[in-house]
Every structure is written in structure tokens, then in C-alpha cells.
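Student: Generate a structure from the sequence data that follows.
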Amino acid sequence: MRIQLLPAQLINQIAAGEVVERPSSIVKELVENSFDAGANQIVIEIEQGGTRLIKIRDNGCGIDKDDLSLALSRHATSKIASLQDLEQVASMGFRGEALPSISSVARLTLISRIVNADCAWRVCADGSERDFNPQPDPHPQGTTVDVRDLFYNTPARRKFLKAEKTEFSHIETVVQRLALSRFNVGFSLIHNQKEILTLKPVLSDAEQEQRIAGICGSAFIDNAIKIDFESAGLRLNGWVGLPTFSRSQQDMQFFYVNGRLIRDKLVSHAIKQAYHDVLFHGRHSVFVLYLTLDCALVDVNAHPAKTEVRFREGRLVHDFLFSALHRSLANVRPGKTIESSIPITEFRFSPSSESTRIPSQPAYYAPRPSPQQASLPLSIAEQMQVYGQLQRSATEIEAQAEHLQSEPTHPPLGFALAHIHNIFILAETQTGIILVDAHAAHERVTYERLKQQYHEGTVPSQPLLLPIKLTVRAIEADLVEQCSEFFVSLGFELNRSGPDTIVLRSVPVLLGQNDVDSLIRDVLADLMTHGISQRIQQQSHQILSTIACHSSVRAHRRLTVAEMNALLRDMERTERSGQCNHGRPTWVELSAQDLDKFFLRGQ
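Tutor: Okay, the predicted model is just below:
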């Protein structure tokens, strides 16, 4: 066959294969057009899950009568006019394919009126891009797009649609996501003449949180941190869920770039790294986040459906996101309140830094100072870190603890009352009681201290009175030889003394007198799993977590009141102390009101 030009309608039907996946795709395209028109009120009417009717009405600027035919033609747009415009797109869409593509697979009617016009004008289209005949219409200022009988002329496509309920569920999800991107826009969603969703325009933070609670649930707002960071031309604001508030699916993750909902591998990796070692395995974080940056620094024309973007400075964006979220989660601890309005004042980006690490010497916002808290003297608190190695007498420590409890100021986690089943610490606060998993809490405290020492290159080591000889596999003995410097950086002096024998001469101070034999075997197993060379450095936190687990106070080990109070004070000073290294919660609180409800007091 000879090469020939395809008919306009067929070209648009081909384009529709990328733009119009299902009814929800049409809703997304048309609502985004309403955003670009400056509308602050959008009404979406749906019938039979969108297969019979999709009608979008807005109060935007409208389309001039002479431009209606162009609006229904391919590659015609008012949003760009030059290559410079293409490189810094500020609108939600500009490809000029949506309306002609939709009209090629459905019966489309476009009605629009501009300000000060005598009337509105109506045109119908079938994707052929010809025979437009505008007719007057009494429509108010704004635009209505009426899409009926989707895929009526392409029955093969129609067969791929799901049940009405399923298709409308997709539409409702799209509308909710769009509503989170524009708080200043009101939305009304109607299905089969029944109003499903009504959202008024909102401006204040409290009203925005009400909209989010209506879409994501009130539990999300109750368990979220509001953040606001700005540096190097980048701004990140929004809400991130606490690590203890997670989901089994990624269905509550909303990330917007310049008001556009996107899914991006770079963004996902940065957020995942920020939640590393505070999120329980198999769970997913929840967030509603907004990234704002110069339009010239992001390519929004990377995908026909506009769900993917490309950042021109990907490493900068990655490290900015990671640092902002990493610090936000780190500062969630007892007695600390995050001040979301204080931005990052400086953000230094090092091109040679690893993407999974914090940029060199960033200056983060400072949390609002908490009330002065009573705590054990530093020397005693330090000694408490290695339980069982206290240098002072038990009588003296108990006396200091009783003195602290007599002071009027109460620390956030209160004072210890008992060690329940030799596992849980029971503490009394000014507002209720606290239950702490001693092992999990001490594990986090030790882990954070080890991480700090490791990155500063100062993990203190103590020699063993008698070296420990271990018999291992030959491949593990080889690993000890290859990774000797890495073991030194962790605080171990470990040497090979035979084909299948290694000798341990020094251990980290924080490890104390714990079972170093099993610890060394676990560390070697970690190294065997993660590999050597550069992967060792990348997996160093996993190995430090293993050391911390072995170093922490064991369940059923009876703690004194002084030891329990020392641990509570350490938790108040430690970042991420709300979760252990595996993402499990370390403490829970019951208020006096909660206790009253248990016993029906006041009812």
C-alpha cells in the first residue's frame, strides 16, 4: 500500500487511545481545563458511570465564539505559543488533544460564554474537525462540555469498560484528588441525579484540613504533621502521616507538583527513604504534599495523561524532599511540637553526595521549644545507656529519682511507676498514663546514638578482657578480611585467624556485655545478604539496627525505677523515639478521660 494521510477523525481516535482510557480520564482532562480557565466552581454530572453522560460545567473565563472550532481541533491551544512557553508550562495542560480526541469517540457538545458577551455559543463535534456551526445559547459565563454515549462508535473499546459502580468509583477518586489540588475551588459531583460530593471553596488552614478529613478521613488529620519548607527555589508543604498511621496499600498518597497530581519514581524513592526504619514492614506511608518550583525546572509534557513529570535537577529535588520529611519525622517525639511555619533558611546541595543521604550541612527549621523538663543529670543518663553497668549505688539513684518526682514540673512521658511483666514500663503523666515497650524504646535510643556516632566516625570501642574465637564458614571468614575497615567503623576489632576462624577483640561500648557471638553472626549474615563494596555503606543503617537490637535491654529483664526513668528521659531527647527500628510503636498514652470512660465515671 502507498503511504497516505489518515482522516482527521481516525487520527483523533488513535490519540484517544492514549488520552481516553475510561470515563474518569475524560473527567480529569475537562476539570483541568476548568482550572486553567480560572473557574472557582465546577459541577460534574455523571450518568451510568460516565458511559451515558459526562457533563462538566464551570464559571471560568469561557471561550470566544471564533475560537470554538479551534478548541475542537488538534494541536490548537491558548496556553503556549513558542518554544520558550513549552519549556516552562504553567498550565494544567496544553497538548491540544483532549477535546478532539474525546469528540472522536463520543457525542460532544461544547457551550461557552465569555464576559460581557451577549450570549453563549454552542457547537457539536464528531472528531472530524469540520462542519462546525456555532449556535446561540443562554448559558451563563463559563463553559459546559457535554459528553454522551462514550465509545458508541468504537464498540471494541466499550467492552473493556467495567461495571457502572466501578467506573463511577474511578471518577469519584479522580474528583477527590483534583479537589485536594485546588482548595480555592468548589466542587459538586452528581451521579444519576443524586448529589454525591459537595465541597465549598476554602482558604484557611482549618478549612483545608476539613476538606482533607472529608476525603482522607478524620483519622489522617489526627495522625498527621503539617509541614512547610522552603529553600533553593523549592517549597514543600502539606501533611504527612505519622509512621504509626500507615496503610496496607498506597491508596492514600497524594503528591502534587505545581498543583498537578503526579506519580514519580524519584519522589517515591525520596519519601520511602525518609520513612526508612520508622515504618513497619509491608506498610505504606500516607501523605498529602505539595511541591512548588520554577516551571522551567520541571517538564510536564512527559506523558500524554500528564501523570508523570521530569525534573531538570532530579538530585536536588530528591535530597530536598528527603531532608524535609526526614527532619519532620525525626522531630516527632514526646514534648516536641513542630512549628510548620518556620522554613528551611539554607539548603546546601552537594552534587557528589549520595542520593539517600542528607545534603551536606543543611540548616533546618527549629521546633518550637518545649517547656523545661526535669531529667537525670547527664552523667547518670549516660551511664543508663549501658544497662547493668551503673557505677553509682542503687540507693543513690533511687534517691535522685524520688527527688525528681517531687518536683512540680512533669516531663512529657512522666515518671515510672512499675515494670509490668518485666516488659512494659508504666508511667504517670499530668494528663494520664503511658505504657512503654522497654526493649523497643531502648532499641531506638541505641540505634539513633549509633547512627550519629557512625556518621561522625566516632563509634567508641572497648577491648574485651578475653578475645572471643568464632568458627564460621570460609566465605564468612573471607568477608571479615575484605570488610575489616567497615567493622572498625562500627566499633569492632575482628580479625581472621584461620581458614574458618575469626577472633573478636573489641566491641562497641554501647553493646555492653550482651551476646556478641550471635551478634557477629547476624552482622555477617546481613553483609552476605546485602553484598560488599558500595552496598555496604548503603546498608550500614540496617547493620547498625542489628547491633542496636542486640544491645538493647531484653524483655523479662527487671528494671529499677531509676533505669526506667532514665529510659523515659532518653526517649524525650531521641529522634523518632515513637517507633522502634522495625517501625513498631514504642509507647502509647491513655488520658484521664480515656480511663474515665473505661469505668463509666461521670456517666
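Student: switch to C-alpha atoms for all contacts and neighbour counts from now on
Tutor: Will do.
Student: now the helices for the stretch 1-150 of the chain?
Tutor: 8-19, 23-36, 68-71, 83-86, 98-103 (DSSP state H, counting those that start in this stretch).
Student: Now find how far off-centre the second one is within its chain.
Tutor: Counting by Cα atoms, centre = their mean, to the nearest Å, helix 23-36 is centred 25 Å from the centre of its parent chain.
Student: Would you do the same for the sequence below? I want to compare the two.
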Amino acid sequence: MSKIQLLDSRLANQIAAGEVVERPASVLKELLENALDAGAESVNVDVEQGGVKLLKVRDNGHGIERDDLPLALSRHATSKIRGLDDLEAIGTLGFRGEALAAISSVSRLTLASNVEGEAEGWQVQVEGRDMAPSVTPAGHPRGTTVTMRDLFFNTPARRRFLRTEKTEFNHLEEVFRRIALSEFNTAFRLTHNQKVIHQLPAGLDDTLRAGRVAKLCGKGFMEQAIPVEVERDGIRLHGWMGLPTFSRSQADLQYFYVNGRVIRDKVVNHAVRQAYADVLYHGRHPAYVLFLELDPAMVDVNVHPTKHEVRFREQRMVHGFLYSSLHRTIADVRPGQGVEPAVVYDDVPMPVSEPSQGSMSLTAPSGRPYTPPPASGGYGQGLRQADAYGALVQPRIEDGAPAVMPPASDDETVPPLGYAVAQLHGIFILAENQHGMVVVDMHAAHERITYERLKQSWSTDKVRSQPLLVPVSLAVSSREADFAEEQPEVFSRLGFVVERAGPETLVVREVPAMLRNSDSESMVRDVLSDLLAQGSSERIEQKLDELLSTMACHGSVRANRRLTVPEMNALLRDMEATERSGQCNHGRPTWTQMSLKDLDRLFMRGQ
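Tutor: Here you go, the predicted model:
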């Protein structure tokens, strides 16, 4: 008897199912992707006992012809690709042709379908050891219904690895959430044990789409989210990213889609992390729902059985596009633009009442919008610009009393952060704007202003290099040495002069002047590692930013320093003109707003 034998169909499919079907959530992912690929405008999902007993997905897509139904449950049978060219530019969510065969091998599966123009539908199921398909008539409208019962009934060892009904349903609901966020033009419905969990109409306009995100990600996220819309060089990025103050203790509210497919990718994660690096509090994670659209030929999605990972053919370009787009979006948020800051503790945002107009873009009673003063160049000016705002504040000093801002007249344009009223304990500035009271942490705010000016001043100058008295020799791999030799401009742009001295040796001759006291060997090694792994590196920029941040912290106004009203107003105006002024250099908020409704509620006025 031959030692090498062909596996029978059922055993082969069960082995393949180990890659595709881990739990009911895995089944739902494959079925929902098939429904969307079929052009469904409505998808209903019915679940019982967390999806273990029953999982039924019904769609109104274009359906499957009777003659194709037996093939639909065969391995490597698909209508989505025909040849190698299709595989290199995949435009559908599914393409491997393994899902239905794998699911049917570890459950009792029935597939019913009908196409446009046919009087009746047909259903197919597989039976016996050889999984022979059996096709019978079935009353069914246009579309497809896949019914899976008793998952892992014939593989008890795998069934024992399933968790409780609640845990399995939580995993399944998360998959439903990811898919529902990927296709706004399709209506979705999810029921569990005959109870409706989600009823999502098709998002045909921006309001309905934002409503779906709010339902699936929480109203707090949408209230604290910045819309993103960037298109450049044939690549488009759109969606929503949470404000830095709306952060999470875990990375559980991060949804990133590439051509409609939700993915986890190290290049993407690194670009997003770098975009938030300057404004996110340490140990916290950003929240976002972002969609990247690019030529399918630029993405290889055939790198993982579950299609959760992709590989970009131009990693450096994609990383640079994502980082610059998100970094610029965060930087463009000023007080008075977008939404109010709300600090999140234990992942629950503090309640913040919205203005009656639903926006923090303040407008004077006359209707003229407020335009913040331009950011001043250079650094070290501190609060010496108070005189520039003297005409705005017009303080009154009578009998030695502290200067107080007069109320704004009807025809006066009110700045977003309003006008200073008082200083509290030498730490906080209390100001009044159209919506109520503004509280500013003066040290944190001035620290950010000084830091941004330092960065601007540094970026306008060429990175100055300083020769080392004794060049540093590094033992590296031949791959790293080749890279350093082929792309010396990468290091020269960062202020380094690195030369190859042997097959596996590099010599560092010059370093950035500001980092002359740092460990140049470690920095070069880290930069090489980043460049080889991700196609880019921000190590040197991070070191420079850390140094500038320290300088800004020491050069900012300290607590318990008494400021005059003109100085306080000067600080408020600088905040309105400074990028990322909603957070200090360490990611802490610099200001918060209490509306008149909040104050009325606090004192039970009108109750």
C-alpha cells in the first residue's frame, strides 16, 4: 500500500476550514463579504446562541444560477477571478473560493438562491463522506440566503474551544460592525435570539452615514471626531479621526479600510501613531474610522488566509501620504474650529453640551466670522505680544481694582476663546465667550505655543551638522550597509554623514548639531531598522522634538505667575492661531468649555 494517499474531500475541507473558520464570527465575515460582492442593497443577519446553533445571512444581490449552485460549495470555485491578471488587481472582498466549502465541512449548511427573471429559486446542500451536492427547488426571491446550523457538530475537539454564548456573540457583533462601516450604501439588520440588535438604513447622504458611525462607534466618538477628506496622486483618504483628547485605554476603536476591506497593517499603524505622536497622552490610543482608496494593483491582499493583512507595493509613498494627511488634519484644528475638547477618563467622555448652532465656529451677532490673527514667526517672544492686542482688550483699572474685560457690544466680533476675566490661583485663566465660560491652563497652553514656534524656527533652517572629532564605526549587516550606501541622501537630510567602510561596516562622520551629545550609534541603527522595515523613519525628528519640547517647557510661563488681562488675552489670541493648541506637548488638554446650559444645570436654574 502506498504511503502517500489523497485525502478525501471532507477531511481536506476540514483542514482548510482551520484557516478560515475559527468561530461563528469568522463565518459571518465570509458570508457578509460574499453578499457585498454580489451587489446586495440589503443584508439581514439572524443569529441564535451566539451563532453556534444558527447563523443565517440573507441578501438581495444578483443571486446564483441553478447550474452554478453545486460548484459554489466546491473548493477553489469562484466567480471573482479568472486569471493571474485578476489576482494582481483584486477589486472584490472575496476571491479565494474556499469559504463556503470550508464552512459546509464543519456545519450543516444550506445555500438557497434565485436570479432576476426566474420564477422559482433553488437550494443546495452537501451530504455524505464525499460531500456530494444535492440541489432541490426552493421558494426564494432574488438574492441568496446562506443558513449555517450546528457549527463544529462533527469536530467536537474544535467545538470545545468555543467560548460562552455572550463572548461568541461579542466577536460576531464586532465583525458585523466592521463590515457595516465598510459599505454605507447597503442596509444591514442584525438579530440575536429573535431580538433586533442593529437596524441600519442605507447611508445615502452624509447625515445618514454619520448616524451609522454614531450608532456603531458611539455618539461620543462622532461628537469628538474630525472629518478627513484628502486626495492626492490618485490616492484618497476620507473618514473620521477622533480628537487627541478623545483617546482610549485600548486600541479598540480603530477601523481602517483599504478599498473597502478592513485591515491591520504595520505601515498604517505606524503612520497613524506618528500623526498623533505630538498630541496624544502617553499610554493612550487614538480612535478613528478611515477609508483609503487607491489602485488595486498597488495592494496585494493575497498575503493572509483571512485577508486581514495587506502588502503595499509602494510602502514609503503610502506611509508618507497617510502621515502627512492625518498630521495636517490634526494641526489645522484650532479653538473655535470643529468641536469642543472633551477629556476622556476610563473611555467615557465627559458630557459636553453643544452650542445651539452645533458648531464651535463662532460668529459675531452681526454675522461677521471671527478671523484669528496670523501666527507669529520665531520663538522666545513669550507673552511680549500683549501690546499687539491692547486695542482689543481695553482694560479698565479703577481704584487699583484688577482689569476686567467689558462685555462685547452687539457689533463686535467675539474670538472663539473669548476675553479673559480673571486668573485663578496663578494657574488657570477664566474667560468668557458667546457660549459661556472657558478655562485655560496657562502653562500648558503657552508650552504648546512656544513648542510650535521652536519647531517652525527649526524647520525653516537647514539641519546643521557637526563633524565628530572621532568618527564612530558601526558593525552592521550587509543589507543595512548596502542601503546606507545606496541612499546617503536619507541620512544627509537628517543631518548625518554616513559612509561605508567595508562589507559590513559603516562610519558616522557628522551628526545633527543639536544632538551632538546623544548616542549617535544607536540613532543610526534605529533609523536603519525603521527604513528597512517601514520605508521611512522619524527617529531623528522625534529626538529633535523631545529636545525642543523640553526647551519649550522650561521657557514657558510658570504657575503662580500673575498675568495682566492684556497678557492673558494675548495668550488666548496666540492659542487661536497656533496649531495643535488644544493639547500641550505631553498630550494633556489646554482648555475646556462650559456652556451656559452646563452652568444652568449645575445650579438647577430653570428647574
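Student: Need the winner for burial among the helices of the stretch 1-150 of the first structure.
Tutor: Looking across those with neighbours counted as mean count of other Cα atoms under 10 Å, the highest average goes to helix 98-103: a mean of 28.
Student: which strands and helices sit next to it?
Tutor: helix 8-19, helix 23-36 (3 or more Cα pairs under 8 Å, 6 or more residues apart in numbering; DSSP states H and E).
Student: That one vs the second structure, average distance?
Tutor: On the superposed models, the aligned residues of the second structure are on average 0.6 Å from helix 98-103 of the first structure, with distances taken as mean Cα distance after the TM-score superposition for the first structure.
Student: List the contacts of the closest residue to residue 371 of the first structure other than its chain neighbours.
Tutor: Distance criterion Cα to Cα, 6 or more residues apart in numbering; nearest residue to residue 371 of the first structure, sequence neighbours excluded, is residue 335 at 7.7 Å. When contacts are counted by Cα atoms under 8 Å, 6 or more residues apart in numbering, residue 335 of the first structure touches 370, 371, 411, 412, 572.
Student: I'd like those residues as TSV, with secondary structure appended.
Tutor: Below are the contacts of residue 335 of the first structure laid out as TSV (DSSP: H, G, I helix; E, B strand; the rest coil):
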residue	secondary structure
370	coil
371	coil
411	coil
412	coil
572	helix
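Student: In a markdown table: these, plus neighbour count.
Tutor: Listed next are those as a markdown table, based on neighbours: other Cα atoms under 10 Å:
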| residue | neighbour count |
| --- | --- |
| 370 | 12 |
| 371 | 12 |
| 411 | 23 |
| 412 | 23 |
| 572 | 22 |
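Student: quick one, what contacts residue 169 of the first structure?
Tutor: With Cα under 8 Å, 6+ apart, residue 169 of the first structure has no contacts at all.
Student: hmm, try it at 10 Å
Tutor: The neighbours of residue 169 of the first structure, taking Cα atoms under 10 Å, 6 or more residues apart in numbering as the test, are 24, 49, 163, 175.
Student: ok, which pair from those residues is furthest apart?
Tutor: 163 and 175 (18.7 Å; Cα to Cα).
Student: So if I had to pick from the two, which one is more boxed in?
Tutor: A side-by-side neighbour count of residue 163 of the first structure and residue 175, using other Cα atoms under 10 Å, places residue 175 first with 21 against 11.
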